[in-house]
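# 3D, please:
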Amino acid sequence: MRRDEFTEIRAFLEVAQERSFTRAASKLGVTRSALSHTVSALEERLGVRLLSRTTRDVAPTAAGARLVESIQPHFESIAAGISALGALRDKPSGLVRLVCPDDAAELVFRSRLPAFLRDYPDITVELIVDNGLTNIVERQFDAGVRLGESIARDMVAVRLGPDVSYAVVGSPEYFAGRAMPATPQDLTDHNCVNLRLPTSGALYAWEFEKDGREFSVRVEGQLVLSTMEPAINAARDGVGLSYVPKDLVRQYLDSGELHEVLADWTPTFQGYHLYYPSRRHPSSAFSAFVEAFRYRLR
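Presented below is the predicted three-dimensional model:
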């Protein structure tokens, strides 16, 4: 394959993945016009249109999708092979790309990333915070982070931390003049902060458990958010009740700034796990990252 052919195909794959010439150009470090010219040259050489372009969207045509399916795995193998050369160095090096929800970024990575970056100065970590169910293969992430229950069985899963407990919390100001809920059904009488799920667009139904029975309650309130930190701040500000990971609010519970209710009803979930495809060939940088963040029972 000639160098210009390789460049054209790589450019096409980036645009097909990002669904945007602008984002793909940014990743490749070229101008949008140069990228568009490169992809057009590939289409002209092959004699078939690979991308459908509109003012709002860019998507592979049927021919483009077929080309992505046939050549993407080979480009991934090339990238993995190049990354594996880092193993020949004295220290692991390279880029590790991850996607995780905002609560995991705080609970798993905030306290541990600084030491990892100091120990491995030749490794760059790109951590994208996204609360949706991101397709890590399609978006070319090395791995993603989710609670154990939500990881597909065809993925390799590595536990990153202990089980995660959730809590329903509110401020003393909010509870002033209000009866605290004794059961999840009592939440209908309260102003609850809802969380919008980015993938489905639905509101998250609060999950509860009692005597082995699991159930969900759809709550109502004046405020709908998409991430955890604003939900915690809303509870602290007396807006209403929030349903959040308990470790994220432990300091506020200890100080009395927040009160927990329905503690006997809130469940514990499997901890956060790093997940990635079983067919993936890990680079030295990724292997070092997995070992550094793997949760080990003490």
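# can we go C-alpha only for contacts and neighbour counts from here?
Will do.
# All the helices of this structure, residue numbers only.
All helices of the chain, identified by DSSP state H, fall at 3-18, 21-28, 32-46, 62-84, 102-104, 113-119, 172-175, 228-236, 246-255, 284-293.
# run this one through as well so I can compare:
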Amino acid sequence: MKQNFTVRQGALDGVEAFLSVAEHRSFRKAAAQLGVTPSAMSQAIRTLEARVGAALFIRTTRSVGLTEAGDRFLSRAKPAFEELVAASEVARDLGQRPAGLLRLAVPRAVVPIVLEPLIASFCADYPEVEVEIAASEEMVDLATAGFDAGVRMGQFIAADMVAVRLTPPFRFIIVGSPAYLARCGRPERPDDLRHHACLRLRRSNGAIALWSLNDSNRAIEIAVSGPLIANDFPTMLGAAVEGVGLAQVPAPIATGLVKAGKLVQVLEPFAPMGPGVFLYYPGHRQLMPKLRAFIDHVKARSNAGNKARTRRSPIVS
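Have a look, this model is predicted:
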């Protein structure tokens, strides 16, 4: 059987014309309201009646009235059409100004460091936008899960996404507690890690991540072992603070603990550089104003941060 690949003529064709004629009881007045000719109005009604399969109006030279079918059609069509008009107005409103619910899928580790200050300033600037943060390590499909955008480290973002930088590139550092290092010693070379308790990360695809290092500008990966496997960096970091073992984590989330003396960085010369954290979103659709406003806010904050870092940097001649 041959399939029909054409779009069916809309079931709503002629409904607005019908409602206008039913309201005014006049084809001429209805035509004036909708800005069409009386003959075009009559044709729209005839087409609708043919599609419905029943006469909807009783026409005389002096008046227009509803048939029983027309009266029943009016009782159901009017509230439904009003709901459609209201739905269109709501959608149009969201398409014209930053408002509504902005849903972001983000990993837990970036929430306190990257997103909290950013979200605070964004909410202050755009009070009509509600921000929902779904903190998870899962690599979700934004469209299927109903998210407007996501936040991830650059190496995990698909090539068909548009990415906006949230942080500068940063190193992945290896840290351990003073107590652990006093008990087990300090590794001096990457091969020493094979004799240490190393906390490991299970990725959302089920694989356990290897530890990446940079040895004399050569990228290497090491399969380590240890007593704990976690699916997010904050859990690994907390275990490292408690002396369970060494952890390899993004430098920004460990900086405060290192400064406080709760963690010590080891194998500093071998720490690899990562691309940083990015906001990402599908690039094949028109951006809603709420997401466009958030992207512009991110860029403005990033530019301000870059200028501040430039002012603090010494001039090298």
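# sorry, back to before: nearest to residue 208 of structure 1 among the helices of structure 1 would be which one?
helix 246-255 (14.0 Å; Cα to Cα).
# Give me the contacts around that closest one.
Here helix 246-255 of structure 1 makes contact (Cα atoms under 8 Å, 6 or more residues apart in numbering) with 103, 106-107, 164-167, 232, 258-260.
# Determine which of the helices of structure 1 approaches residue 125 of structure 1 most closely.
Nearest of the helices of structure 1 (Cα to Cα): helix 113-119, 8.2 Å.
# In structure 2, point out the residues matching the closest one.
Aligned by TM-score structural alignment, helix 113-119 of structure 1 falls on residues 119-125 of structure 2.
# In ChimeraX, select just the buried ones from the contacts of helix 246-255 of structure 1.
Listed next is the ChimeraX selection for buried residues among the contacts of helix 246-255 of structure 1, using 16 or more other Cα atoms under 10 Å:
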select :103,107,164,165,166,167,232,258,259,260
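# what lines up against residue 237 of structure 2 once you look at structure 1?
So, by TM-score structural alignment, residue 237 of structure 2 is matched to residue 232.
# you'd agree its match is up against residue 244?
Yes - with contact defined as Cα atoms under 8 Å, residue 232 of structure 1 counts as touching residue 244 (7.2 Å).
# just checking, which of the contacts of helix 246-255 of structure 1 belong to strands?
Those of the contacts of helix 246-255 of structure 1 mapping onto strands are 164-167, 259-260, per DSSP state E.
# Quick one: map residue 285 of structure 2 onto structure 1.
Match for residue 285 of structure 2 (TM-score structural alignment): residue 280.
# Surely residue 273 of structure 2 touches residue 170?
Yes - counting by Cα under 8 Å, residue 273 of structure 2 touches residue 170, with 5.6 Å between them.
# burial of residue 88 of structure 2, as a residue count?
If you count neighbours by other Cα atoms under 10 Å, residue 88 of structure 2 ends up with 12.
# how close does it sit to residue 289 of structure 2?
16 Å (Cα to Cα, to the nearest Å).
# cool, residue 101 of structure 2 as well?
Counting by Cα to Cα, the gap from residue 101 of structure 2 to residue 289 of structure 2 is 11 Å.
# Equivalent analysis for residue 173 of structure 2, please.
Taken as Cα to Cα, the span from residue 173 of structure 2 to residue 289 of structure 2 is 38 Å.
# list the contacts for residue 117 of structure 1?
Residue 117 of structure 1 neighbours (Cα under 8 Å, 6+ apart): 123-124.
# which ones are touching residue 266 of structure 2?
Taking Cα under 8 Å, 6+ apart as the criterion, residue 266 of structure 2 is in contact with 173-176, 186-188.
# Many thanks, we can stop here.
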